[in-house]
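next input, structure requested:
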Amino acid sequence: MKAALDVTEQLRLLRENYAQQLPAKLAQIEHAFRQRDNMLELTNLRHLAHSLAGSGATFGYPALSVAARQLETLVDAALCDGRPLNPTEGDCAARLIEALGREARKPMVPAPTPSLPASNVPEAERKLIYLVEDDAALATDLMLQLGHFGYIVKSFESPKQLLETPVDPLLAAVLMDIVFPQGDLAGPEAIIQLSIVRQLRTPVIFFSSRNDLTARLAVARAGGAAYLVKPIDVGALIARLDSLITDLPPEPYRVLIVDDNGPLASHNAVTLQSIGISTDIVTDPMTILAHLDDFKPDLVLMDMYMPGCTGAELAAVIRQLHNYVLVPIVYLSTETDTDRRLIAMQLGADDFLTKPITPEHLVSAVSTRLRRYRVLRSHIEQDSLTGLLNHAATKDRLATETARAARQQAVFCVAVLDLDHFKNVNDTYGHLIGDGVLKNLAELLKRRLRRTDIVGRIGGEEFVVILPDTDAKQALALLNELRDAFSLVRQRANRNLTFTTTFSCGIAEFELGLNASDILRLADQALYQAKQAGRNRVALANLDEGKAAEARILVSE
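Presented below is the predicted three-dimensional model:
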């Protein structure tokens, strides 16, 4: 509710600011009209009318939008013929400008409270797990294993203890054994009781050495989300947890708003931000390339007519960029001419939204496009085994991050990870078990790294981690922590056999003058040194003074 009130207040302030700026906007229109025999001023008049047509209704002046749209159409017809306004058109334009003044002096139409869907981004990521298990050794082991993947585990020896404990609001899931001294189905019975008394909303994963229909039916009747047979494969458990904890916040959608009408761009940005969408505003279309590199939008929401270039021309430029061939471009404009719309769409846009637009309609149209794009991008960029970025996508992200860091003089690090003696794992246990090891490492990286970090699989057992805004010292500490955690994860070969494995890592820190290939090569050289030094190590490549192509390796065990 607080977020909804904040959005309403922000929109109210934007409407008030718009009303205060209207006299100045009308003065600009009158000045351009007085100079209408000058074709540059006539072009400016069309642009000013276009701006009011698109924004007036949004800010509580619907009749002003109508008059401004008529003025824009009138002036546009003359400009298309390459001539100034004739006397009849001039008289009509003067009447429309007078109408704009009258409408601007009227009280703004009260805005309805926008009925926007609630944001699905929680305040904090939930990692708390309740574990109910009377085998102390198994409970301790599970707590340690889950801890390696970033979960916080609270253990209970009996269902009774769980029932007597208030449910933590940050609880993400419950892991419950089935058999206890209190009964062979005491676990499912306790969950049913807890659900009735406290309305338990979190998923419950049951586990047991039992694998009979009676136990499985009891779990189904208790609403169990999953059933695992002991001994528990931690990799399978982590995969189930990640699939069931649906409120973990996804990477926020990013929308780049390109509109020289600043107040209207801000209004649309606030509307989209209210549902958790991150926005960036470009009011000068000539600066869009820097915004694309820095912001990396999932969708571009763009006006059709702006000073310097049209939206259609800008769309054509965006489509020239390899990384933005598939990014949706949606026009938000007052343009209603069908032929112009078709031409604009042919140059690279995906959709047309007509100004003015209600917040609900804007959210619905943009969200639909964003979801489709994310699905399409995941199919193209994801490694099919681990769900991480594939080789090509990782290289693209590294190039983008390198360009951003060079432009902003920022710091970042690249780490190359390689599993130690992985061929022996495949030869000893089989490729299916080897795939499980790769997936476990991928899960650990996804769980333990920040959402801003970029993780990809670039080869059979080789991974790349890109750490924005992270220096070499911080990266070294982080990767050593991950290395230690992974070395303690028990990989399961079969019901009775487990083993552990390790990885080696090389880290390189970006410095001005390096390109993406340079920094990846330096990280690879550091990885080689870590392997040579005995494996299960992290090596840091530092550039020697005056030797930008060579590396001095610091190895950390």
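
use CA for all of it now, contacts and neighbours both
Fine.

the longest helix along the chain: which residues count as buried?
Counting residues, the longest helix in the chain under DSSP state H turns out to be helix 2-34. The neighbour-count check on helix 2-34 (16 or more other CA atoms under 10 Å) flags 4, 7-8, 11-12, 14-15, 18-19, 22, 25-26, 29-30, 32-33 as buried.

could you also give me the structure for this second sequence? I'd like to compare it with the first:
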Amino acid sequence: MDKNAEIALKLQALRADYAARLPAEIQQLRSLVEHLTKPNPALQLDALNQLRQRLHKLAGSAGSFGFPELGKQAKKLELQTQAWIDSNQLDLGLVRVFAVAVAALDGLAQNDSPKKTPVVSQLAPLKTNTLIYVLEDDQDIADEVCMTLRHFGHQVEHFSTIAAAEVEVLRRPPDFMICDIMFTEEGRETPEAVAIMQQQLPVPIPVIFVSTRTDFDAYHAAVRAGAVGYFVKPLDIIRLVDCFEYYLDRNRSAPHRVLIIDDDLELAEHYKLVLSSADIRAEVINNPREIFEKLQDFHPELILLDINMPGCNGAELAQVIRLNQDWLRIPITYLSSELDEEKRANAMGRAGDDFLSKPMGDRELVTAVSVRAARSRQLSDALDRDSLTGLLKHSRIKEQVDVELSRAIRSGENLSLVMLDLDHFKQVNDTYGHPAGDKVIKAIAHLLRQRLRKSDAVGRYGGEEFVAVLPRCGRDEALALMEDVRQRFGEITFTVDQRSFNVTLSVGIAAYREGVVRAEQLLHEADAALYRAKAEGRNRICI
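Below you'll find the predicted structure:
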């Protein structure tokens, strides 16, 4: 049995163990409720605190293990215990109703059916060096989160107390942390502890917080501790992993691209060097007449534009840029020493989006540009990328074919275009359901993102059809790369309702050669090669 299939079985065993322990846990709750009827204030308060803690854990974990209704009801009961604690008084009539509700939890535990979600396993997991610390005092949830993350090839360490994590974080900082907010037995909340740790680290650690809390204070504390995500229990583990992977993809992605347009060439070059030192790719032009060629070739995510330039001032150039529909989405920030409020207002009213004042310190420049370029990419991704896979949409991947073909024609460099399709995908949807089909789609998208280079572009061309644009990649190199992808994907096992299945790929590759001048030609040839691969029996590559 391969490693990840074994993990999948362990996950199922965890859910079974959880279900087996539920009757005893509910019986313990019923015993604590009986203490509420005793005429002993100290005993009542102790019982209330224990009830709140146990119900809190049950509310957070039940849904994750296939008992959503049980989790919802436990949350309601937890809120009632908290209200009694806050008011410092018990209503015996309500206690009797409460006791009936606790007794009814047993029925919910028996009637709820375990959640059936496809589990993806790989024979050869893709290795990463990502070190993740999971801070969670609920062992069941911790085990599932850790196993799922390891399943995707990450190095994971679990800490059941904040104190243990604090020592290790300062000794060996991880790349990422996933933390529960409340550690009941320690009487501590994680955001405050994490915020203190962050101050002692040279580089802050990105954190995803998980909790049953949905109040503003919990979210606010999470932000102060460096949160990049917040998930409410019961956990949707797949969504959590998606958030984590999205963050990694975003931070592994290509540098931001910034175009500086300024007639002061030395200053512009200074800005370029400063931005380059912060891993921001910057290009400079000081002649507005070069704008069309530079936009077409460089595709900036942000334009820094001086207002006062001879011949064509910044406000006029901004309007020239805005006349082309292809460049409407590129944000234009004026970077100028202009102090006249009327001129600044006029420039902002004529196609500009923002204004930064010269002189500007290096750190301020990097921060201002980083924030604006990141926001530009985020908005562009929302428009350009498929919501299920995070890959480029049909129209945008076709544009990338155009861009890279034009570059290959000018430079004479290699270019390969790959078109691939999932074999018999309709049968997957018909047999196992559309959620299973979505898992398959996301699996191939994830594999493509991991195996291809930063400079490659990958898009979802249709329902189960994908296109990859591989610049500076000859056909033999493309063949070797896609053969690796084909084999790896064929080894992935998907499981739904204890039924396992595999899905294969058919691939067509077209390599740029002299005489190909239109993207449609290259796409047509790749499509023809894909059609041949399917006609010859599928699960193969044709060139």
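
where does the TM-score land?
Laid over one another, the chains give 0.59 as their TM-score (TM-score structural alignment, normalised by the length of the second structure), with 370 aligned residues with a CA RMSD of 4.0 Å.

which two among the buried residues of helix 2-34 of the first structure are spaced furthest apart?
Using CA to CA, the pair of the buried residues of helix 2-34 of the first structure lying farthest apart is A4 and F33, separated by 41.7 Å.

ok, now which ones touch the closest residue to T400 of the first structure other than its chain neighbours?
Using CA to CA, 6 or more residues apart in numbering and skipping residues adjacent in sequence, the residue nearest T400 of the first structure is D293, 6.5 Å away. By CA atoms under 8 Å, 6 or more residues apart in numbering, the contact set of D293 of the first structure is T400, A403, R404.

strands of the stretch 101-250 of the second structure, residue ranges please.
Using DSSP state E, counting those that start in this stretch, the strands of the stretch 101-250 of the second structure run over 119-121, 131-135, 155-159, 176-180, 182-183, 188-189, 207-211, 227-232.

angle of the second one against strand 207-211?
Per axes from the mean of the first three to the mean of the last three CA atoms, to 10 degrees, the angle that strand 131-135 of the second structure makes with strand 207-211 is 30 degrees.

which other helices and strands contact strand 131-135 of the second structure?
Packing partners of strand 131-135 of the second structure (3 or more CA pairs under 8 Å, 6 or more residues apart in numbering; DSSP states H and E): helix 139-151, strand 155-159, strand 176-180.

out of those, which comes closest to P288 of the second structure?
With CA to CA as the measure, strand 176-180 is the member of these nearest P288 of the second structure (44.1 Å).

pick the one among the buried residues of helix 2-34 of the first structure closest to L144 of the first structure.
Here the nearest of the buried residues of helix 2-34 of the first structure to L144 of the first structure, counting by CA to CA, is A4; it sits at 40.7 Å.

apart from its chain neighbours, what residue comes closest to the closest one?
S274 (7.3 Å).

all helices of the stretch 451-557 of the first structure, in order?
With helices called from DSSP state H, counting those that start in this stretch, the stretch 451-557 of the first structure shows them at 472-487, 516-532.

can you tell me the mean distance of the first one from the second structure after alignment?
In this case it means helix 472-487 of the first structure. Following the fit onto the second structure, the mean deviation recorded for helix 472-487 of the first structure is 0.7 Å by mean CA distance after the TM-score superposition for the first structure.

equivalent range in the second structure for that helix?
Aligned by TM-score structural alignment, helix 472-487 of the first structure falls on residues 475-490 of the second structure.

thinking again about what came up before, okay, the helices of the stretch 451-557 of the first structure, which one's buried deepest?
Highest mean neighbour count among these (mean count of other CA atoms under 10 Å): helix 516-532, with a mean of 22.

what is it packed up against?
Secondary-structure packing of helix 516-532 of the first structure (3+ CA pairs under 8 Å, 6+ apart): helix 391-408, strand 412-419, strand 503-509, strand 538-544, strand 547-556.

just the angle between the third one and helix 472-487, please?
Note on geometry: by the same axes, to 10 degrees, strand 503-509 of the first structure and helix 472-487 are set 170 degrees apart in direction.

with that, I have no additional questions.
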